[in-house]
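*Asks:* sequence? don't have it. structure:
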C-alpha cells in the first residue's frame, strides 16, 4: 500500500501515480480521497485526477469510492470545506479508505492533494490520515504504508524535496521511492539538480520523467523503474 505525495501542488502526482498503476500487476486500485477543482456533471462533481487513477485501476470501484470528498472551487480543500460547511477529518478519510476493497488489492495507491502537510482544518493535516492508516495496517496486517515522493523539477525543488522528506521521516513514515518529474520545460541545469537530489536523497530512485508536452500514464511509465520501489519494511 502506497501514498503518493509531492513537493508542491502541480508536481505531477497524478501522472506518476497513474504511471505506477499502469505498471502494476494483479488487482490494482488508485484513490484520491480529497480533490478540489472538480467539474459539475449530471452524476455529481468529478475530478480529472481521480478519473485518471480510475482509468488505470481494474477493481471496478465507483467514483465515490475513489474520490469521496470533492470540491468545485480550485482552492485549498480546507478553505473549500469552510465555504461549503464541510468538516474535513483525518480519521474520516481513513475510515472511508478502509471501507473500500483496498486491503484486498495486490497494489493499492493513494494520491494526496497538494503537499505532505495539506491542511484539513482544526489543526489536522492529510499527513495525519497517512499516519493513522499506517498504524492500522501495521497492527492488523503487519505491513506499512510506503510513501512515494514526486519531486516537481523546477527552481526551488531541492529545498522543497529535502523539507518534505524531513517531514515524512519525522512523522515516522518511510519513503520507499522517489521520482523526479520535470514540470518546468525551461528549468536550467536539470542534470546538475538531478545529481544533487540523487546524492542527498537515500530512498530508492524510481526515475526521471522529462517534460512531456502531452503527458500520458503510458508514456511516463516508460521512464520509471517500478521494481526499484523498496518493499523492505513495507
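*Replies:* Right, received. Where do you want to start? Not measured: the values here are computed from a predicted model.
*Asks:* from here on, contacts and neighbour counts on C-alpha atoms
*Replies:* Will do.
*Asks:* Where is the longest helix in this structure?
*Replies:* Of all the segments of type helix in the chain, defined by DSSP state H, the longest one is helix 126-141.
*Asks:* by contact count, what packs against it?
*Replies:* The contact analysis (3 or more Cα pairs under 8 Å, 6 or more residues apart in numbering; DSSP states H and E) places helix 126-141 against helix 90-98.
*Asks:* downstream neighbour of the helix it packs on in the secondary structure list?
*Replies:* Tracing the chain C-terminally past helix 90-98 and defining elements by DSSP states H and E, one meets strand 107-115 next.
*Asks:* could you say what helices and strands that following strand packs with?
*Replies:* Counting contacts by 3+ Cα pairs under 8 Å, 6+ apart, strand 107-115 packs against strand 2-6, helix 13-23, strand 28-31, strand 34-35.
*Asks:* Helix 126-141 and that strand, what's the angle between them?
*Replies:* Going by axes from the mean of the first three to the mean of the last three Cα atoms, to 10 degrees, strand 107-115 is angled at 160 degrees with respect to helix 126-141.
*Asks:* Can you work out which other helices and strands pack against the helix or strand just after strand 107-115?
*Replies:* Using DSSP H and E, the next helix or strand after strand 107-115 towards the C-terminus is strand 119-121. With contacts defined as 3+ Cα pairs under 8 Å, 6+ apart, strand 119-121 has these neighbours: helix 77-83.
*Asks:* Check it against this one:
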C-alpha cells in the first residue's frame, strides 16, 4: 500500500531533512520503494547543472525511484531567506498551484513511501495570503511533525499541531529531534509532548556527531505510522 506524508517542523533548522532522510532510509530497509519532494527551497548553491539545495540533494539520495533533481525540488532560489522573499526578488510568483502540479506528478509515481518536505515551520508564506500549509491541504496528506527539542518547543509543537488540525489534516506522528541535549528538564519536556500531542512519537533522535540517514533511522519506528 502506498503511503505519503507531508513533513513539517516546529520552526526552521529543527532537522526536518535529517529526520526525513532517516525515515526514507528506514523505509528502504523494509524493502519499500521511496520518493521525496522539496517543493520550494531557498539557500541554494550555484552549480554547472543549476541551483542545488543541500536538503533536496540529501532527500534525492534516499529515493529509490530514478528521480531527477528537478522532480524533487522544482522551485529553487539562491538567497538563504524566506522563500516568498526570495521569489519576490527573483520576480517569481510563488503560488500553491505552481508547487501543486510537480508534487502531484511526484506522488503519481506511487512509491511505497513518499515524503513531501516543507520549508521552515507550518505557516511559511507564499504569494498573496497563501501559505505552504495550503499546499499540504491541497495534497490532502497526513503530516509528520519534527519537534526541535529545546527551550520553548512545547508551545511551538502544540500550536503547530493545533494549526494542522484546524487545516483539516491529520497528524500521523511526530519525532523528537534533540537539538539541545542540555535542555533543562529534558525528560519532563518529552513526557509533556507525549501526553499532549495527539499522535504517536515515531522516535527520539539524540544529537549525533554524524547524523547520517542510516544513523538517524536507528532511532525511528516506521511501523507506528498508519
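*Replies:* Yep, it's here. From a predicted model like this one, the values you see are computed outputs, not experimental measurements.
*Asks:* Pipe the helices and strands packed on strand 107-115 of structure 1 into TSV and attach mean neighbour count and distance to residue 44 of structure 1 per row.
*Replies:* What follows is these, written out as TSV (neighbours: other Cα atoms under 10 Å; distance: least, Cα to Cα, whole Å):
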stretch	mean neighbour count	distance to residue 44 of structure 1
strand 2-6	25	25
helix 13-23	24	21
strand 28-31	27	17
strand 34-35	25	13
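*Asks:* what's around the counterpart of residue 97 of structure 1 in structure 2, how many residues?
*Replies:* Using TM-score structural alignment as the criterion, residue 97 of structure 1 maps onto residue 103 of structure 2. Number of residues near residue 103 of structure 2 (other Cα atoms under 10 Å) recorded here: 21.
*Asks:* Then residue 181 of structure 2?
*Replies:* Neighbour tally, residue 181 of structure 2, other Cα under 10 Å: 12.
*Asks:* Report the contact partners of residue 215 of structure 1.
*Replies:* residue 15 (Cα atoms under 8 Å, 6 or more residues apart in numbering).
*Asks:* which one in structure 2 is aligned with it?
*Replies:* By TM-score structural alignment, residue 215 of structure 1 lines up with residue 211.
*Asks:* Could you do residue 37 of structure 1 as well?
*Replies:* By TM-score structural alignment, residue 37 of structure 1 lines up with residue 43.
*Asks:* Residue 112 of structure 2 touches residue 3, doesn't it?
*Replies:* Yes: at 5.9 Å, residue 112 of structure 2 counts as touching residue 3 under the criterion of Cα atoms under 8 Å.
*Asks:* residues contacting the nearest residue to residue 99 of structure 2 once chain neighbours are set aside?
*Replies:* Setting aside the residues directly before and after it, residue 99 of structure 2 is nearest to residue 39 in space (Cα to Cα, 6 or more residues apart in numbering), at 5.9 Å. Contact analysis of residue 39 of structure 2 by Cα under 8 Å, 6+ apart lists 72-75, 99, 102-103, 116-118.
*Asks:* how near is residue 39 of structure 2 to residue 98 of structure 2?
*Replies:* Computed as Cα to Cα, to the nearest Å, the residue 39 of structure 2 to residue 98 of structure 2 distance reads 9 Å.
*Asks:* One more: residue 215 of structure 2?
*Replies:* Taken as Cα to Cα, the span from residue 215 of structure 2 to residue 98 of structure 2 is 35 Å.
*Asks:* Over to residue 68 of structure 2?
*Replies:* Applying Cα to Cα to residue 68 of structure 2 and residue 98 of structure 2 gives a distance of 18 Å.
*Asks:* Those two: which is more packed in?
*Replies:* Per other Cα under 10 Å, whichever of residue 68 of structure 2 and residue 98 has more neighbours is residue 98, with 15 against 10.
*Asks:* Residues contacting the longest helix of structure 1, please?
*Replies:* 3, 90-91, 93-94, 112, 116-120, 143-145, 171-173.
*Asks:* Could you do stretch 42-59 of structure 1 as well?
*Replies:* With Cα under 8 Å, 6+ apart, stretch 42-59 of structure 1 has contacts from 14, 17-18, 21-22, 27-32, 35-40, 61, 63, 66-67, 70-72.
*Asks:* before we move on, what about stretch 23-35 of structure 2?
*Replies:* With Cα under 8 Å, 6+ apart as the criterion, stretch 23-35 of structure 2 contacts 60, 62-65, 67, 106, 111-115, 213-214, 217-218, 220, 222.
*Asks:* Just the terminal-to-terminal distance for stretch 199-211 of structure 1.
*Replies:* Taking Cα to Cα as the criterion, the two ends of stretch 199-211 of structure 1 lie 22 Å apart.
*Asks:* Just the buried positions in it, please.
*Replies:* For stretch 199-211 of structure 1, a neighbour-count test (16 or more other Cα atoms under 10 Å) marks 203-211 as buried.
*Asks:* would you turn the residues you listed into CSV with distance to residue 184 of structure 1 and secondary structure?
*Replies:* Formatted as CSV, the buried residues of stretch 199-211 of structure 1 follow (distance: Cα to Cα, whole Å; DSSP: H, G, I helix; E, B strand; the rest coil):
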residue, distance to residue 184 of structure 1, secondary structure
203, 24, coil
204, 23, coil
205, 20, strand
206, 19, strand
207, 17, strand
208, 13, strand
209, 12, strand
210, 9, coil
211, 7, coil
